[in-house]
Each structure stands twice: as structure tokens, then as C-alpha cells.
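>>> Here is a sequence with its predicted model. Questions after.
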Amino acid sequence: MQRKIRNMEEFAAISGISRPTVSKYFNDPESVRVSTRKKIEAALEEYDYHPNVFAMNQNRRTTKNIGVVVPNLADPFFSEIGRRVELACIKAGYSPILLSSHGNPDMERDNLNSLKSLKPAGVLLAPFGRLSDKDAVKAFDADIPVVLFDANMHDVGRAFVGTDHFQSVDLMVEYLCRSGEPPCFFEMKNPLNPNANKHRQAYIESMERHGQTPNIYQVSGNGWDFEEIGKAEGDRLLSEGAFKTNTILCSNDRFAIGLLSAAYGLGFNVGHGPECNLRIAGHDDHPFSRFTCPPLTTIAQDYEAIANRSVSTLFALFEKRESPPERQETLFEGRLIMRESA
């Protein structure tokens, strides 16, 4: 039986290739001569050797690990954007370590502490915003570069990449005003995600620019059960006839999905047509929004552009090995997705 090779030293000895050359190959296969590379690859196949990449990383001053921390992977929005960030890291030859804070700001701090022991080259963080431990993120960033994405925290991290929410909400308000009654705004009173506050302020400013009176409906609720809260509170407000117009813009798609369910249960005809008596729209282009009944009108964020720019911005920090003179902020425009719900 062929004996098991336990480490790189044993592989170098049995294959007749020097240990420094083998190490150089695993760091960058293109850095060794073609003839040597072929010899190493043939030996890898013959002896079925797979190096411990994690151990190799830990022996370096800087590793090929990239930490990716999101608020809640159970939320399909963060699953999708986290997936795209992960793929962008892999494409660039790095090993992403994707962690969820499970809706708990304290766990966000714990995730950063855990990542320190893995010596990542950098971290991509989608923070909770005002609920995040700002000092902890700053202290981490002093040693390991941090690029924020999705939600911004001013003066934290080397850079931020996200959506221009004032542009995107204005785009939706403009469409709803010209295609029917002006929208009311439906949201949670104390949202976890700081983007929700931007959506409210953008709605107010946009309505005033269009000569309309903002109508905001805030409801109680905690955590990430947006659909459940949207359904329960939407049912109550619709039953009371509380909304001043027949058009409702929800702070996010998950909230809108809950409201759609409430409207269905109360017998409302949701959509854009003479037989319809309610219009509902959202924001984010949640992966499920096109499968609701009726499909949800929303704003699509450019997941791919945000993911790619976040990764490339972090890599640029590695290459320069210094922070830019000013904190970089990159915002991508949202895109209106018109579906049957509005």
C-alpha cells in the first residue's frame, strides 16, 4: 500500500523536489519553471497529496483568507449578496470565510474577534449600523483592513460600497406618483438595518419634490421577522382603512411580502388596473419578489457590482499596503423593476 504523505516536507522528499521550490509552487504555480511545474503536478497526482491550505495560510504573515461578515444569512438578500462576494473572492484566488451574525450585534463583534485568530488579509463587513460596536470595528480595522458593504457607518472602515438609496427611492416615488395615487410609506418603528432610515428620509424628500404630502406609517416589531410583522400590522391598518391613498411603498421587499399576504386575506385586489383597489411596492428586489402573487414591483440593487467593487477595493488596499488619504465611498444606482403589484 502507498503510504500517506502527511506534510509538505514528506512530499518534497518523496518527489525529489526541494522544499522551497514546492512551497513556491503552492504560493504561485506560475512562479516556477514549466518543467518543474509539470514534475510537481505529476507527483501530486501519483502520490495523491493535498496540502493543508489552512496551515499554509497560518504560517504566513498575511494569509489568503478573507473574512465576510453579514447580519443574517437566513435573510435571502444577504445570502445572495454574500454568495456573490464569496464567488468574487474565490475568482481572485482567495479563501472566503463567510460568517453570519444571526441578527445579533454582539455576535458581529464576536465574529470579528474569531477572525483575528485566522489572520485574514482583510474583512468585508455588512454591519448593523448604529447597533454595531463602532469602537470594536475601528480597533479591528487598525490591524486588518475592513471594507464595509450594504450598510454604511461613517468614519468606520477603509471604504464603503453600496446602493444610492436616495436615488433608488426617488425613482420609485416618481414612478408611483405618475402612474397612480401618491404612495404612503410603511415601515418598522425601530429598524435594525440603517438603510431603512435612509429609505424613510429619501421618501420624504422625494414626496416634497413632487408636491405631495408624505404619509408615514410606523409599526412596532423587533428582529428580522419582517414578513410576519408586515402581515400582522398590515392586516390591522388595512382593516382600519388607515392608509390615506391606495398606494403603499414598503421599506423593504420582505415587509411588502407580508403586506401582500394581509391584503389577500382581506380580499383586496392588488395591482395596476381598473379592477384593482390597492398597489404595493417594495425595495431590494428580494429573490422571492418575482414569485409573489401578484409579482412585486420593486427596486433592484446591483448585487454583482457591489460584490465585485467591494472585493476589488479590499484587494487594492493589500497591494498598496496603505490606506488611501480619504475614506472611499462608492454608490451604485438602483433600477426600477415594474411588476403587476403596482
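Right, received. Where do you want to start?

>>> Please make it C-alpha for all contacts and neighbour counts, starting now.
OK.

>>> residue ranges of the strands in the stretch 51-200 of the chain, please?
Ranges of strands in the stretch 51-200 of the chain, per DSSP state E, counting those that start in this stretch, are 65-70, 95-100, 122-125, 146-149, 159-163, 184-188.

>>> Any chance of CSV for those strands, columns distance to Pro51?
Converted to CSV, the strands of the stretch 51-200 of the chain look like this (distance: least, C-alpha to C-alpha, whole Å):
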stretch, distance to Pro51
strand 65-70, 16
strand 95-100, 14
strand 122-125, 23
strand 146-149, 29
strand 159-163, 34
strand 184-188, 50
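
>>> what residues does the longest helix along the chain touch?
For the chain, the helix with the greatest residue count under DSSP state H is helix 303-320. Residues outside helix 303-320 that contact it (C-alpha atoms under 8 Å, 6 or more residues apart in numbering) are 80-82, 84-85, 88-89, 121-124, 145-150, 159-163, 323-324, 332.

>>> Against that first model, consider the following:
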Amino acid sequence: MSNAKIRNMEQFAAVSGISRPTVSKYFHDPESVRASTRARIEEALEQYDYRPNIFAMNQNRKLTKNVGIVVPYLADPFFAEIARYLEQRCIAAGYRPSLFSSHGEQKLEMEILDSLRSLKPAGVLLAPLGRASDRSEVEKFCRDVPTVLFDSNLEGIGAAFVGSDNFSFVSQTVEYLTRTGAPPAFFEMKTPANPNANKRRIAYVSMMERLGFEPHVISIDGEGWAFEEIGRQGAAKVLQDGALPTDAVLCSNDRLAIGFLSAAYELGIRVGRTEACRLRVASNDDHPFARFTCPSLTTAAHDYDNVAGRSVETLFDLIESGGKFGTRTETLFPARLVLRDSA
């Protein structure tokens, strides 16, 4: 291997004896140059240990291959899982995804969107904070950059939204719980971080009334993204105060349910669907850890694969159409009930 340090594509073209346009063409698409030329370039790459600055190459293109993926809280395993699916789909299509987390902060979400503008992305997949987002700034960004929203829908913003049908989640869990035992109470945060929580509460009330049962909504104190601890503390207070009007609980999301299970265990309350158990607990999302709780958590599952696949496909369609659709599109995927030991 040569000791000479090649710093840019011009220097590499000079030492390899191949024209700069041909070298550039190779790096954009190796199959676009003749096999003999490709072999010479690859031999020179090994000799000089040169790798191009792909980021700089992209910045010189009118349309880059960069795709931004923004989630509200990457420490949440749900968002880590959906981001993994999105990244894999983008990479398979020849794009280079960059993943960002706003950590539940509006200021950071805005800083991320500003940074993405400088990257000149081909498009962005954005799961906004929702209630905490600056709607006007998100709307402005979506006008400037081809953007598909996923998970949290800011009504009327962006060219498209892809997510899960919250009524499908709750209707299945409520129907199952009422069919197999006492009607459930709904356990939620008073100030939910994610707008899906409000839709799930509305769906719970609607489904209970449709089935002829009185809805019972238990709203606990807590704000932010530490759902497990908020759920544990809130459940402990509800259980100790005897404020639970039924022996079945439907939690707004699996992370709150994990906290509820923890509180029940600490208080010596057995959860499950056998006669020896005092409570049944179910939830929504199919969090990646839901099957590993004790007892394992009955829940309604997101269709991760289809949500990710359709989000990416919609973004590519948006890019190809010049960043605009005739009308805003919304795609919702139904949930799938997963029966486990907790209910």
C-alpha cells in the first residue's frame, strides 16, 4: 500500500490515471463504468487506501441521498424499534439515513430540524413530539423539505402521515377484557406526552359505551417520558387508596403497564388470568419488552413492519413527485391482539 495520503477525488483521479468525471461516476454508481475501468479504480483504491467523503459528495448534488429520521425519545424501546425498521428500509433503497432524537424537548426538536436543512436531505421521516411541538415551525419545515410524519399525527401538517389506528388497538383490548371478565378501567397520565394517548382514551370511552358498560378513566399525575416510574407511583397510589373500581385495567401504553405491574408486585397483588390472581392488566403497543414482564403482558401490537415500510415508500413517492402531493394522505394500520399471561 502506498504511503501517499490522498485527500480528495481530484488527487485520486490524478494518481490513478483515470479522469475525474469517470471516477465520480464510479462512486455514484460502480456499475455505470466499464468493467476494466472499474477494476483499475478498485485496484487504485486499495493501493492508496482512499475513501471519498460521501457527505461532501452529497452536498454538491442537487438532490442528496441523505434521509433524516427524527423520533421524540430514542431511549423509548418502541422508537428504537421503529427507527431500526426505517433505517433498514432506507439503506436497502440506497439512501443514507441519519437518526436524531429530540429527547422530549421542543427546543431540541427545532434545532434538529434546522440542522437537517443544512444537510440538504432528500427527505425526512418525522415522529413529532405532538403536544409539545411548535406546530408553526414544523409546518414551515414540512413546506421546505419533503417530510412524512409517522406515529404522531399533527393534523394538516406535512404531505402525509403513516401510523397505527388507535381505535383498532383499544377496541380489541376492551372487547377481549369485557368478554372474558369484568369490564376494564382505563389507566392513563393526566398530561400525556404523546397525542396517541388522547385518542386511546376517546376510543376506550366510545367502545365501553357501545358495549353497554360504564367507562372508568383513572388519570394519574406525571409529565414527561419516564412512563414506567410514573405508572409505578400512580398505580401504587390507586391500589393503596382502593380507588380501582374493577379488577381489570387497560393501560394507555405498555410502559405505563410495566410500572403498574411493578407496583402490584411491590404490594403483593397477583396479576394474571387464573383464579388465584386479583387483577388483570392489559395494554397497547407490544413494547419490545412486553413479553418479558412478569407476568407477560397482554397487549395490542403495532404493525412495525408495515408502518415503517409504508412510511419509507410514501417518502420516496414524495421525493419523486418533487416534494408535494395533490392532497395530504393518511394511512393507518390496524393493531393485532397479543394474548399473554397478564389478562
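Done, it's in. Computed from a predicted model, the values in this text were never measured in an experiment.

>>> on that earlier part again, same list (the strands of the stretch 51-200 of structure 1) but as a markdown table, adding mean neighbour count.
Supplementary listing: these in a markdown table, determined by neighbours: other C-alpha atoms under 10 Å:
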| stretch | mean neighbour count |
| --- | --- |
| strand 65-70 | 25 |
| strand 95-100 | 19 |
| strand 122-125 | 26 |
| strand 146-149 | 26 |
| strand 159-163 | 25 |
| strand 184-188 | 23 |
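
>>> nearest to Cys276 of structure 1, of the ones you listed?
strand 184-188 (17.0 Å; C-alpha to C-alpha).

>>> mind checking how far His28 of structure 2 is from Gly322 of structure 2?
The gap separating His28 of structure 2 from Gly322 of structure 2 is 21 Å, by C-alpha to C-alpha, to the nearest Å.

>>> Between those two, which is the more surrounded one?
His28 (13 against 9; other C-alpha atoms under 10 Å).

>>> on that earlier part again, so for Thr247 of structure 1, which of the strands of the stretch 51-200 of structure 1 sits nearest?
Of all those, strand 184-188 sits nearest to Thr247 of structure 1, with 6.2 Å by C-alpha to C-alpha.

>>> Just give me the mean distance for the closest one relative to structure 2.
Mean deviation of strand 184-188 of structure 1 relative to structure 2 after superposition (mean C-alpha distance after the TM-score superposition for structure 1): 0.3 Å.

>>> Pull the residues that contact that strand.
By C-alpha under 8 Å, 6+ apart, strand 184-188 of structure 1 touches 196, 200, 203, 214-221, 243-245, 247-251, 255.

>>> mind listing what's buried in stretch 48-62 of structure 1?
49, 57-58 (16 or more other C-alpha atoms under 10 Å).

>>> So which of these sit within helices?
Secondary structure from DSSP H places 57-58 of the buried residues of stretch 48-62 of structure 1 in helices.

>>> what about the helices in the stretch 201-343 of structure 2?
For the stretch 201-343 of structure 2, the helices defined by DSSP state H, counting those that start in this stretch occupy 227-240, 254-266, 304-320.

>>> most packed of the ones you listed?
Greatest average neighbour count among the helices of the stretch 201-343 of structure 2 goes to helix 254-266 (a mean of 23), per mean count of other C-alpha atoms under 10 Å.

>>> In structure 1, which residue range corresponds to it?
Following TM-score structural alignment, the aligned partner range for helix 254-266 of structure 2 in structure 1 is 253-265.

>>> what's the average distance of that stretch to structure 2?
Relative to structure 2, stretch 253-265 of structure 1 is 0.5 Å off (mean C-alpha distance after the TM-score superposition for structure 1).

>>> My guess is Leu238 of structure 1 contacts Gly265. True?
No: in this structure, Leu238 of structure 1 is not within contact of Gly265 by C-alpha atoms under 8 Å, at 10.6 Å.

>>> Now for the nearest residue to Met110 of structure 2 once chain neighbours are set aside, how many residues are close by?
In this structure, Met110 of structure 2 finds its nearest non-sequential neighbour in Glu137, 7.4 Å apart by C-alpha to C-alpha, 6 or more residues apart in numbering. Glu137 of structure 2: 14 surrounding residues under other C-alpha under 10 Å.

>>> Kindly report the same for Ile91 of structure 2.
The number of residues packed near Ile91 of structure 2 is 12, by other C-alpha under 10 Å.

>>> which residues touch it?
With the criterion set at C-alpha under 8 Å, 6+ apart, Ile91 of structure 2 makes contact with Pro97.

>>> on that earlier part again, counting only strands, which of the contacts of strand 184-188 of structure 1 make the cut?
Using DSSP state E, 216-219, 247-250 are the members of the contacts of strand 184-188 of structure 1 that sit in strands.

>>> Max pairwise distance over the residues you listed: which two?
Greatest spacing in these, by C-alpha to C-alpha: Val219 and Thr247 (17.4 Å).

>>> So those two - more neighbours on which side?
Taking other C-alpha under 10 Å, Val219 of structure 1 and Thr247 do not tie; Thr247 has more neighbours (25 against 16).

>>> Can you tell me how far that one is from Phe186 of structure 1?
Per C-alpha to C-alpha, Thr247 of structure 1 is found 10 Å from Phe186 of structure 1.

>>> I only care about the ones in strands among the contacts of strand 184-188 of structure 1 that end up buried; give me the PyMOL line for that.
Remark: buried members of these, expressed as a PyMOL selection using 16+ other C-alpha under 10 Å:
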select buried, resi 216+217+219+247+248+249+250
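
>>> Looking at the ones in strands among the contacts of strand 184-188 of structure 1, which is nearest Glu174 of structure 1?
Leu249 (11.7 Å).

>>> was I right about that closest one contacting Thr297?
No: contact criterion C-alpha under 8 Å: Leu249 of structure 1 and Thr297 do not qualify, at 9.6 Å.

>>> what sits in contact with each of those two?
Residues touching both Leu249 of structure 1 and Thr297 (C-alpha under 8 Å, 6+ apart) are 280-282.

>>> Out of these, who's the most crowded?
Ala281 (33 neighbours).

>>> quick one on the thing from earlier: Provide the contact partners of the match of helix 254-266 of structure 2 at residue level.
The contact list for stretch 253-265 of structure 1 (C-alpha under 8 Å, 6+ apart) reads 187, 226-232, 234-235, 238, 249-250, 269-270, 280-286, 289, 292-293, 296, 298.

>>> Repeat the analysis, applying 6 Å as the threshold.
Outside stretch 253-265 of structure 1, the residues that touch it by C-alpha atoms under 6 Å, 6 or more residues apart in numbering are 226-227, 230-231, 234-235, 250, 282-283, 286.

>>> With stretch 76-89 of structure 1 instead?
Stretch 76-89 of structure 1 has contacts (C-alpha under 6 Å, 6+ apart) with 73, 96, 286, 303, 307.
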